[in-house]
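J.: missing the sequence, but the structure's below:
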């Protein structure tokens, strides 16, 4: 049996350590700040409806000093979306509210809907990353965050809070029935407060939640919502080529951890991989931070109703 010399073992160990360090450096310094705009076309509108452009943003996890992220967010207003939907986890610092409001800038002057997530209510805390593989691990919350100040700022600029609320709005000539729940990740969802079929006169029915927990998605689908938007998963945050996300941090399966998919026979789901990370886990790998511009279009006339099965096409482009 061949004997491996100590020097070979040492070089191998150093090589492995070097590769690991390079990977951590890339994930924490490069990819975490490699923001991308993704685009998806989803046919969910009634036949004959004009397209509707919806900007889906989620999981900013903002701290005051994140200037690169703040500048990128400000540039999103150039997309001129018809509607902005924010699915929560905006904050990661007690003093981050001004940074969030200033970064969203002109987007706050456009029609907007929002719900909050756990990191709007509580600051993140250090944790063992292996806990993400245990869905039933005990959650520890940090200090309370100024979510009420953020809600007031959003409301003052005209965005509508969907937390356990149903709202009917009109955007670009499209009548939208919308509803949302508080964060299911914290067990704060109370779907019964919004239960029931949405306005039958609406051209589009949108459900909004922070964490895409199946128990909530099922309720939206049963009530007849065409589209559900969620965040929370960070797209897995750490992914492997050819395999994808290692974990979802909720009960949704890995195949739906980000992007568009079907939920049941008649409902479409879009999960955002999010824009930020916890300051205690500042890395992404094979999962760039993102916002998504959804172009909602009419169901092809060959299909009988807006609820019939159809495909989804996606593409991506870097925001500049």
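T.: Everything's here; your move. Predicted model only: the values in this text are computed from it and were never measured.

J.: contacts, neighbours, all on C-alpha from now
T.: Fine.

J.: Secondary structure element holding the residue lying closest to residue 53 once chain neighbours are set aside?
T.: Nearest in space to residue 53, with sequence neighbours left out and distances taken as C-alpha to C-alpha, 6 or more residues apart in numbering, is residue 295 at 4.6 Å. Mapping residue 295 onto the secondary structure by DSSP states H and E places it in strand 290-298.

J.: okay, now the one to match up with it:
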């Protein structure tokens, strides 16, 4: 009977090394496949637009409901036809008011197609504030940097300034009110809406304009105070809460953009707790509580065009009378 000679120590080590190398190669292959699958899914999900609906009892007693369409972080790029059609179709909701909380652009040539896409919405009363990507085009960067902390707040020398003046003029020509560090009242049926807005807190441009004192014919109407901001930094939320806001609307977070099912957002790109990165939650400061709606946003940076477990959204808020 033939017997196999016992393996030497060197042979055993060589076999173990080969087995380890195969395992490492298999693990690397599986990680690469999972990454490719996640990227493909994220590319698909970024165009699965949804409408989130909320009811907020903040109007004066006896007021009829007011439907507010909250848009944010469109990040438009020329050629995004599906997004353009979806935006235009939101006009079918017939909102009483449109609130745009900034970051409309993601490309130097996006102003004209963006204004064309939202043109049907400009026939409704509206207000807006800017985000950093209304002023500057996004730049290519390592997406992992967002896991460390908020993105760079200072305009870099290589950044391209966008045609924000044309954007603001287009919104204004349609009748939307610019709330960039401004306040203004708007009469909607039997309620006076007192708005106060700020420039983008992510760039530290916010300057508070207090609340409007009303305009001729508005003084005797019941009123509601609405704060409009792009990036929901806590210092700004606290300011408007202390100042007597009845409702705060914000964007910027993209809802986390890449979320873990069952866990939620990993980042908010500001100092807002990640569990507040999307949705309607109560914001409290010094014993006063204000409803805060943070939109999960409609788009992404053109350099990070994926969403995972965080579908792009517009929000329809039905404001009702307080109990």
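T.: Okay, I see it. Keep in mind that what you see is a predicted model, and the values were worked out from it rather than measured.

J.: aligned partner of the residue nearest to residue 53 of structure 1 in structure 2?
T.: The pairwise alignment with structure 2 assigns residue 295 of structure 1 to residue 318, based on TM-score structural alignment.

J.: Residue 254 of structure 1 too?
T.: Applying TM-score structural alignment, one finds that residue 254 of structure 1 aligns to residue 274 in structure 2.

J.: tell me the contacts of that match?
T.: Contact criterion C-alpha atoms under 8 Å, 6 or more residues apart in numbering gives 256, 264-268 as the residues in contact with residue 274 of structure 2.

J.: In TSV, list the residues you listed along with distance to residue 103 of structure 2.
T.: Output for those, formatted as TSV (distance: C-alpha to C-alpha, whole Å):
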residue	distance to residue 103 of structure 2
256	15
264	22
265	20
266	21
267	18
268	15
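
J.: which residues of the stretch 201-323 of structure 2 fall in strands?
T.: Secondary structure of the stretch 201-323 of structure 2 (DSSP state E, counting those that start in this stretch): strands at 223-228, 247-250, 259-260, 264-265, 279-285, 288-294, 313-321.

J.: in structure 2, which helix has the most residues?
T.: As far as residue count goes, and with DSSP state H defining each element, the longest helix of structure 2 is helix 9-45.

J.: Give the buried residues for that one.
T.: Buried residues in helix 9-45 of structure 2, defined by neighbour count with 16 or more other C-alpha atoms under 10 Å: 39, 42-43, 45.

J.: Mean per-residue distance, the helix or strand following that helix versus structure 1.
T.: The helix or strand immediately downstream of helix 9-45 of structure 2 is strand 50-59, counting by DSSP H and E. Using mean C-alpha distance after the TM-score superposition for structure 1, strand 50-59 of structure 2 ends up 0.7 Å from its aligned counterpart in structure 1, as a mean over the superposed pairs.

J.: Centre of the chain to strand 50-59 of structure 2, how far?
T.: If you compare the mean C-alpha spot of strand 50-59 of structure 2 with that of the full chain, they lie 16 Å apart, counting by C-alpha atoms, centre = their mean, to the nearest Å.

J.: Now do that strand: which range of structure 1 does it align onto?
T.: Per the alignment by TM-score structural alignment, strand 50-59 of structure 2 matches residues 36-45 in structure 1.

J.: Ok, stretch 243-263 of structure 2 next?
T.: Stretch 243-263 of structure 2 covers residues 223-243 of structure 1 once aligned (TM-score structural alignment).

J.: Check the separation of the first and last residues in the matching stretch.
T.: From the first residue to the last, stretch 223-243 of structure 1 extends over 34 Å; the measure is C-alpha to C-alpha, to the nearest Å.

J.: Which one, of the strands of the stretch 201-323 of structure 2, ends up nearest to residue 101 of structure 2?
T.: When the strands of the stretch 201-323 of structure 2 are ranked by proximity to residue 101 of structure 2, the top entry is strand 247-250, at 5.9 Å, counting by C-alpha to C-alpha.

J.: What is that closest one packed up against?
T.: Helices and strands in packing contact with strand 247-250 of structure 2 are listed as strand 223-228, strand 288-294; criterion 3 or more C-alpha pairs under 8 Å, 6 or more residues apart in numbering; DSSP states H and E.

J.: The stretch 151-300 of structure 2: helices as residue ranges?
T.: In chain order, the stretch 151-300 of structure 2 shows helices spanning 164-173, 234-242, with DSSP state H, counting those that start in this stretch as the criterion.

J.: Could you report the separation of the closest residue to residue 145 of structure 2 other than its chain neighbours from residue 132 of structure 2?
T.: The spatially closest residue to residue 145 of structure 2, leaving aside those adjacent along the chain, is residue 151, at 7.4 Å (C-alpha to C-alpha, 6+ apart). Distance, residue 151 of structure 2 to residue 132 of structure 2, using C-alpha to C-alpha: 11 Å.

J.: Give me the more crowded residue out of these two.
T.: Applying other C-alpha atoms under 10 Å to residue 151 of structure 2 and residue 132 shows that residue 132 carries more neighbours, namely 25 against 14.

J.: Report the contact partners of that one.
T.: Applying C-alpha under 8 Å, 6+ apart, one finds that residue 132 of structure 2 lies in contact with 102-103, 200, 202-203.
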